[in-house]
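Engineer: build me a model:
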Amino acid sequence: MCKLCGFCYFAPLCQLIQHNMNMPVTVQRLAHTFLLRRLALKTRYVRYSFDSTAENTNIVDNTEHITSADGSLEYSVSKADFKWVERLFPPSRIPFPPQHESYPTPSGWVAPSSTVPDKPYFIRRNKYHVFTIFEEKKPKNSQRWLTYVKHIEGDIKALEKELIEALRPYEKFDPATRVNEATQTIWVKGMHKDIIERYLYNQGF
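Structural biologist: Predicted coordinates:
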């Protein structure tokens, strides 16, 4: 237990504050609390602040024993318990969905083809393993719906023509479209998310 503040096990940090800063004990406790909070935000599981002039560093049983150059500061850093902290970390990436016997799944999701489709364009899926297709009103208070298809690489004009052909059986007239090569986006007038998504799934993207 720390003799300076009386409530933590960070005695070396308190000693460091007391040794390097000529200040009252009350102010030392405030500085100690502030540094502990900053240390907890910046690091995941580091118990003590390392001294840049530390010498005589030994590692025994996954525990690091450090003594400062002037001998005024001694402390140990244990890394053996870090495995219990790692279990609490969220996954670094979204795992790929498991293989299913048949597609589409009950949710309507289809896995990409094992081979790249022979097309002059390519559509990337987002981090959730689905296409970035959404419907939106433009402007917000109107009844004009637009469908956006994003993350298109390659010949975006070829995809535009194929989408018009795919939507033609569902519309009286050819749907109005617009291509933005800079943002890799195609917007289609109307609410066609399900049709476009099903078409891209069938193409193997």
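
Engineer: CA atoms for contacts and neighbours, from now on please.
Structural biologist: Fine.

Engineer: so Leu200: helix, strand or coil?
Structural biologist: helix (DSSP: H, G, I helix; E, B strand; the rest coil).

Engineer: before we move on, what about Glu135?
Structural biologist: Glu135 carries the three-state label strand when classified by three-state DSSP.

Engineer: quick one more, to check against the first:
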Amino acid sequence: MAAPMKKFVPGLSFIKQSVILQNLRKFAVSLPARYCSSQNENPTEQQHEYEESTEEFKYVEKLLNNKMIPTPPQHAEYPTPSGWYPQTEEASKLPYFVHRNKFHNMPVYLLKKGPLERTKILKVDGDIQLFCEDLKDYLSMKYPSKIHYTHINEINNKVLVRGDYVGEVVEFLKEKGF
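Structural biologist: Have a look, this model is predicted:
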């Protein structure tokens, strides 16, 4: 009994991998020997010299994507016309911290799965239990007749709240200075 073939491409079946291998072998046989081995190189062939130029690279850099999102500019007054405002210094004094996403927005999202709606808060660092308690207190002040169910995922630093409370959670985070 032959040993099973090791997968060289994850996600491909054994049959697809064997067909790919057969095609590669056919292609390798059809190549002339001068392309297959570096030992057959003619030592008398001239090596072509080339010159590296960095002067023209400034034109190429304009076409490439930026690796980092730039820091937002300072404005005369907040919130800006779009409703954005920066984090305050008071937020860093709390035992928990909610980081902004890479576009400097709040990491609060609404998840819908059938009739279920859940509010998802990401990037919660520090005392996530205290954050959840403070959030529950805030929501119970706004909606005293409702019970607010939450789920804490400490490994992924996220909190789920049952229901559509995106606006209320954003208000809570604004009050805390995040």
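
Engineer: structure 1: helices as residue ranges?
Structural biologist: Applying DSSP state H to structure 1 gives helices spanning 11-20, 25-42, 82-86, 156-167, 193-203.

Engineer: which residues are in contact with the last one?
Structural biologist: Same thing as helix 193-203 of structure 1. Outside helix 193-203 of structure 1, the residues within contact range by Cα atoms under 8 Å, 6 or more residues apart in numbering are Val110, Ala111, Pro112, Pro117, Phe131, Ile133, Phe134, Glu135, Thr147, Leu163, Ala166, Leu167.

Engineer: give me the mean deviation of it from structure 2.
Structural biologist: Overlaying structure 2 shows helix 193-203 of structure 1 at a mean distance of 1.6 Å from the equivalent residues (mean Cα distance after the TM-score superposition for structure 1).

Engineer: translate Leu64 of structure 2 into the numbering of structure 1.
Structural biologist: In structure 1, the residue matched to Leu64 of structure 2 (TM-score structural alignment) is Phe89.

Engineer: now do Asn156 of structure 2
Structural biologist: Mapped onto structure 1 by TM-score structural alignment, Asn156 of structure 2 lines up with Thr183.

Engineer: its match: neighbour count?
Structural biologist: Using other Cα atoms under 10 Å, Thr183 of structure 1 has 10 other residues around it.

Engineer: who's in contact with it?
Structural biologist: Contacts of Thr183 of structure 1 (Cα under 8 Å, 6+ apart): Lys150, His151.

Engineer: for it, give its distance to Leu159 of structure 1.
Structural biologist: 15 Å (Cα to Cα, to the nearest Å).

Engineer: which single helix of structure 2 contains the most residues?
Structural biologist: Under DSSP H, the helix in structure 2 containing the largest number of residues is helix 14-30.

Engineer: quick one: that helix aligns where in structure 1?
Structural biologist: Using TM-score structural alignment, helix 14-30 of structure 2 pairs with nothing in structure 1.

Engineer: and that helix, what's buried?
Structural biologist: Gln17 (16 or more other Cα atoms under 10 Å).
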